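Novice: got a sequence here, can you build the structure:
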Amino acid sequence: MLFKEHKTILHLFFFALASYIVHKAVFIFFDIPNQNFHYSIELLYFIFFVFATALFMILLKFKTSHFDNIGMLFMGGTFIQMFFFYFILRPILVDKLPGMAVEKINFFITFILFLLFETLLTIRLLNKKR
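Specialist: Have a look, this model is predicted:
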């Protein structure tokens, strides 16, 4: 029963793992230097996964009692995530080093991927009948 309730988080984990492998492979294949990054790819994926998991735990908790408000709760959670991610992104935006453009793109790709995963999984959650 616990597995069935938290299957969404398992799907999120597999989406994150697959995208991490592809993301890391692109860095290795194109030999993109990432030693001077503020945040490693692993750390970014961990941070985004933790925030997405927390959001889905909240959504799953309120799914049974407040199903009609899941969409608004998702939007509010996404807004709070964006607020925290801005503070994570701030050191990257302030730095004027030559390699910062790659790190900015890296951060935004990860952000957009997780936003896509969260949106798709929330849509799937909303389409399920109670």
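
Novice: okay, CA-based contacts and neighbour counts for the rest of this
Specialist: Will do.

Novice: name the single longest helix found in the protein.
Specialist: helix 100-127 (DSSP state H).

Novice: now do the buried residues in it.
Specialist: For helix 100-127, the neighbour count (16 or more other C-alpha atoms under 10 Å) marks 100, 103, 106-107, 110-111, 113-115, 117-119, 121-122, 125 as buried.

Novice: next: stretch 70-78.
Specialist: Within stretch 70-78, the residues scored as buried using 16+ other C-alpha under 10 Å are 70-71, 73-74, 77-78.

Novice: could you also give me the structure for this second sequence? I'd like to compare it with the first:
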Amino acid sequence: MRLPGLVIAFLTLLISVLLLSFWLHLLWQDYANIERGSDMLFTSYYVNFLLAAGIFLLLYGLREKYKNQIGFLYMGGSLIKFLVFFIVFYPEYRTDGIVTRSEFGAFFIPYLICLIFETAYASKILLSSPKE
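Specialist: Below is the predicted model:
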């Protein structure tokens, strides 16, 4: 199966930017004397990538059948991301009673990167879909 150019562009850019951000994040943790592996950093980047890629691929796959509902499907994907945060990350971050800035950044930075890419590429799907 040959992947379309839009899908390849999305995945390539997303992976590249997330890897660069992860590396910079690790450098910052070293500089700030924060233990590597704390704050669920790797898990956060990995889960955010999987969710962003999965949601985008779902939107791309359903773009013709549900062309008028792509925006709602996108918002549903955002709801899934919030649920994953509250099920997977939030309990771990709240074990000591507070969510530190480091913990917040460990989740929010990859989340924001993925959100920007998902939004930009979802709009490309909408713009490229055939009009009735």
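
Novice: if we can go back for a sec, let's have the buried residues of stretch 70-78 of structure 1 in TSV, adding secondary structure and distance to Pro33 of structure 1.
Specialist: TSV is the format used below for those (DSSP: H, G, I helix; E, B strand; the rest coil; distance: C-alpha to C-alpha, whole Å):
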residue	secondary structure	distance to Pro33 of structure 1
Ile70	helix	41
Gly71	helix	40
Leu73	helix	39
Phe74	helix	36
Gly77	helix	33
Thr78	helix	31
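
Novice: between those residues, which is nearest Phe29 of structure 1?
Specialist: Nearest to Phe29 of structure 1, judged by C-alpha to C-alpha, of those is Thr78 at 32.4 Å.

Novice: check contacts around the closest one.
Specialist: Neighbouring residues of Thr78 of structure 1 by C-alpha atoms under 8 Å, 6 or more residues apart in numbering: there are none.

Novice: which stretches of structure 1 form helices?
Specialist: According to DSSP H, the helices that structure 1 contains are 2-5, 7-29, 41-63, 70-94, 100-127.

Novice: what's the distance between Phe108 of structure 2 and Phe22 of structure 2?
Specialist: Remark: distance between Phe108 of structure 2 and Phe22 of structure 2 (C-alpha to C-alpha, to the nearest Å) = 12 Å.

Novice: now Met40 of structure 2
Specialist: In terms of C-alpha to C-alpha, Met40 of structure 2 sits 12 Å off from Phe22 of structure 2.

Novice: Leu57 of structure 2 too?
Specialist: Leu57 of structure 2 sits 23 Å away from Phe22 of structure 2, taking C-alpha to C-alpha as the criterion.

Novice: go on, Thr100 of structure 2?
Specialist: 18 Å.

Novice: ok, how many other residues are close to Leu55 of structure 1?
Specialist: 21 (other C-alpha atoms under 10 Å).

Novice: not counting its neighbours along the chain, what's nearest it?
Specialist: Leaving aside its chain neighbours, Leu55 of structure 1 sits nearest to Gly77 (6.2 Å; criterion: C-alpha to C-alpha, 6 or more residues apart in numbering).

Novice: list the contacts for Tyr45 of structure 2?
Specialist: By C-alpha under 8 Å, 6+ apart, the neighbours of Tyr45 of structure 2 are 18, 22, 107, 110-111.
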